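# Predicted coordinates and the sequence they were generated for:
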Amino acid sequence: MLKAFSRAARAFGAAAIALAALSAPAAAYPDRPITLIVPFAPGGSTDLVARIVAAKMTELLKQTVVVENRGGAGGSLGATAVAKAAPDGYTILMATVATHALNPALYKKLQYDPVKDFAPITLLVNVPNVLTANPKFPAKSVKELIELAKKEPAKYAYASSGNGSPLHLSGELFKKMAGVDLVHIPYKGSGPALVDVLAGQVPLQVDNLPSSIEHIKGGRLVALGVTTAQRVPNLPDVPAIAETLPGYETYSWNALFAPAGTPPEIVKALHDAGVEALKDETVKKKLTDATAVIVGSTPEELGEFTKKEIEKWTPIVKDSGAQID
């Protein structure tokens, strides 16, 4: 009888504990640090934007947003890692035009689908690109570069953040429209490419403007032209390449994505923190000083934007002939 009572008591206790666990509220998100994967090397514009935004999101979410650089394969290694991560909001991606619009057309065996494998959070910024030269390079304008390159085909090289990157394709589009032959030298990220251009190892670079602007202002680089259709306010004296090559236009962007299947309430929390971070005056100043154009979209708007970017860039990639196994 006593044993039966003891068994019943234990069973009752276990049931009570289980009921209490079911009725207890779930831990508030986030209750531990969040990893923001930047799929490129440190020092580039994507890394710059990520660190500015992550610092403010850390304050707003009251949990550390840790920036982790995981470069390689044009951003696809980092993007794949997020696509395969647990959809719990603790691993998110700083995506770019490369990860979500170019790589699907470039890579024959891409391990993620840019639409199906991600939950859009928010489009943070659009980013102009710029064609720069080491100060010792003889050409000081787009016109002079074209003239020089036509006189000596394949003599001069330009650096980019990697094969098939938006910066590489910006350079290839320039070559095609200008009718010149420049040698492309790919790097594993904008940062390493920038180091060699500053050192004079490579004369030219197509870069995201945020990571080059201070070097331009400091005279360590010469800006031949920005890749947007119009001049940018931060560098009003630098012409748009389109002023010499009408119709030329390229740019990059940065957006936050979570793995597909992330609960809507977590996506909302990340979205709200990201958009609120963009409203902070210090964040706004840092981003605009770096020439990034602040957006702050809804998840739905980012989803539609991604599809349009894929439609836009796929034929450009095919026309360039770039293909990566």
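The structure has been received and is ready for your questions. None of these values were measured; they are calculated from a predicted model.
# Could you use CA atoms for every contact and neighbour count after this?
Fine.
# Is there a neighbour count for Glu144? I'd like the number.
When neighbours are defined as other C-alpha atoms under 10 Å, Glu144 has 13 of them.
# So it lies in a helix, does it not?
Yes - assessed with DSSP: H, G, I helix; E, B strand; the rest coil, Glu144 lies in a helix.
# so who does it touch?
Applying C-alpha atoms under 8 Å, 6 or more residues apart in numbering to Glu144 gives no contacts.
# State the distance from it to Leu102.
30 Å (C-alpha to C-alpha, to the nearest Å).
# same thing with Leu245?
Counting by C-alpha to C-alpha - Leu245 and Leu102 are separated by 23 Å.
# who's more crowded, those two?
A count of neighbours by other C-alpha under 10 Å puts Leu102 above the other of Leu245 and Leu102, at 26 against 14.
# which residue packs closest to the more buried one, ignoring adjacent ones?
Spatial nearest neighbour of Leu102, chain neighbours left out: Trp313 (6.3 Å); criterion: C-alpha to C-alpha, 6 or more residues apart in numbering.
# Second structure follows, compare the two:
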Amino acid sequence: MAKNWEDSMKYLTLFNKLFFTATVCLSLITGMAAADDYPTKPVEMIIGFKPGGFSDAMARKLSEPLTEALGQTIVHTYKGGAGGSIAATAVAGQPADGYTLVVATSLTFAFNPLQGKVTYTKDDFDYLLTMARFETAFVSLASKPWTDFPSMIEYAKSTGKPLRYGTLGPADRTQMEAVAAATGVTFIPLPIKGGANMMQSILGDHVDFGISGGPHIQYVKSGEMIVLAASGSDPLNSTPDTPTMTSLGFPAVSYNSVIAAPKGLPDDVKAKLEAALIKSAIDPRFQDLVQQRFVGITPMGTEETSASIDTISDEMKAILAAKGN
């Protein structure tokens, strides 16, 4: 009887091992099949800005070829506010399965966490695509007594007058605080919501200069405004001869349009998403839009975008240090 009991236990142990092995194999096969079949349902694209803006326009235009590349509908959800942080916070907490994406700016990931007002870090995301670089520049009326950023600084120094500037958010304010620390010039920030309001503030001479992501181009062409400097380290597409803040020896702030997903995407899902997004970003339908607005770049995939976010984060840390934070 004891022998029968021992034999039964041996068979039971063997059965459990075989069952466990089969379960693991089945799970692996199922997981592989799921990844191969991805996506099997619509993909949600959460846009970190309000409907109707240029970021919305880019996301929608990109979604046309992306729908074809993935074979699934792209559903748009809007969570505007806080420079994209509301959307990024919502996406960071989602499953890393490739069905939730966020459209925001490089500063959403590289700068906002440095201010200590968000619950995520730049390392909480898988970066998939940089699809555009905004034509972000400092601009002023052409009738002002300066012709570029250095001559504006010299004017302020020689007259002792403070300069009023239109600011769109904490990043450009932080940048100008660092410039103030380096030059001794006093800058008075006037918060302004939106590019259209910024243009009206500059045209109405309510500010001496302002930060613009692109709406200024038409006024530069008409001769009403001049571009003082590119806010970042890369030359502008519309006025390539304009000096960059980096070339002038001042801190640079770059504004790129980025698509990311929650950290931890399966490698094959990430690769499929990256390939589909890059294919969509070079599609003529998308390129026509971004080239018309002078924000077109060679799209950057996962590796380049991740490196770019790290670089911008380091630059913003240096700016914060330069202004004494």
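Structure received. Note that the structure is predicted; figures quoted are calculated from it, not measured.
# re earlier: and the residue nearest to Leu102 of the first structure? What does it align with in the second structure?
When the second structure is aligned by TM-score structural alignment, Trp313 of the first structure is paired with Met316.
# Mean per-residue distance, the one helix or strand its match maps to versus the first structure.
Taking DSSP states H and E as the criterion, Met316 of the second structure maps to helix 302-322. When the first structure is overlaid, helix 302-322 of the second structure sits 2.8 Å from its aligned residues on average, using mean C-alpha distance after the TM-score superposition for the first structure.
# packing partners for that helix?
Applying 3 or more C-alpha pairs under 8 Å, 6 or more residues apart in numbering; DSSP states H and E, we find helix 302-322 of the second structure packed against helix 106-110, strand 125-133, helix 170-183.
# mind checking how far whichever helix or strand comes after the second one is from the chain centre?
Read that as strand 125-133 of the second structure. Per DSSP H and E, the first helix or strand lying C-terminal to strand 125-133 of the second structure is strand 137-141. Mean C-alpha position of strand 137-141 of the second structure versus that of the full chain (C-alpha atoms, centre = their mean, to the nearest Å) differs by 23 Å.
# For Val220 of the second structure, see how far away Gly84 of the second structure is.
28 Å.
# Same check on Lys10 of the second structure?
On the measure of C-alpha to C-alpha, Lys10 of the second structure and Val220 of the second structure end up 85 Å apart.
# Quick check: the residue nearest to Leu102 of the first structure vs Pro246 of the first structure, distance?
19 Å.
# Between these two, which is the more surrounded one?
Trp313 (20 against 11).
# In the second structure, what range does stretch 260-277 of the first structure match?
So stretch 260-277 of the first structure sits over residues 263-280 in the second structure, by TM-score structural alignment.
# contacts for the matching stretch?
By C-alpha under 8 Å, 6+ apart, stretch 263-280 of the second structure touches 35-36, 38, 62-66, 69-70, 92, 96-98, 123-126, 128-129, 286, 299-302.
# how near is Leu287 of the first structure to Leu148 of the first structure?
For Leu287 of the first structure, the distance to Leu148 of the first structure - C-alpha to C-alpha - is 35 Å.
# no wait, Val222 of the first structure
Counting by C-alpha to C-alpha, the gap from Val222 of the first structure to Leu148 of the first structure is 16 Å.
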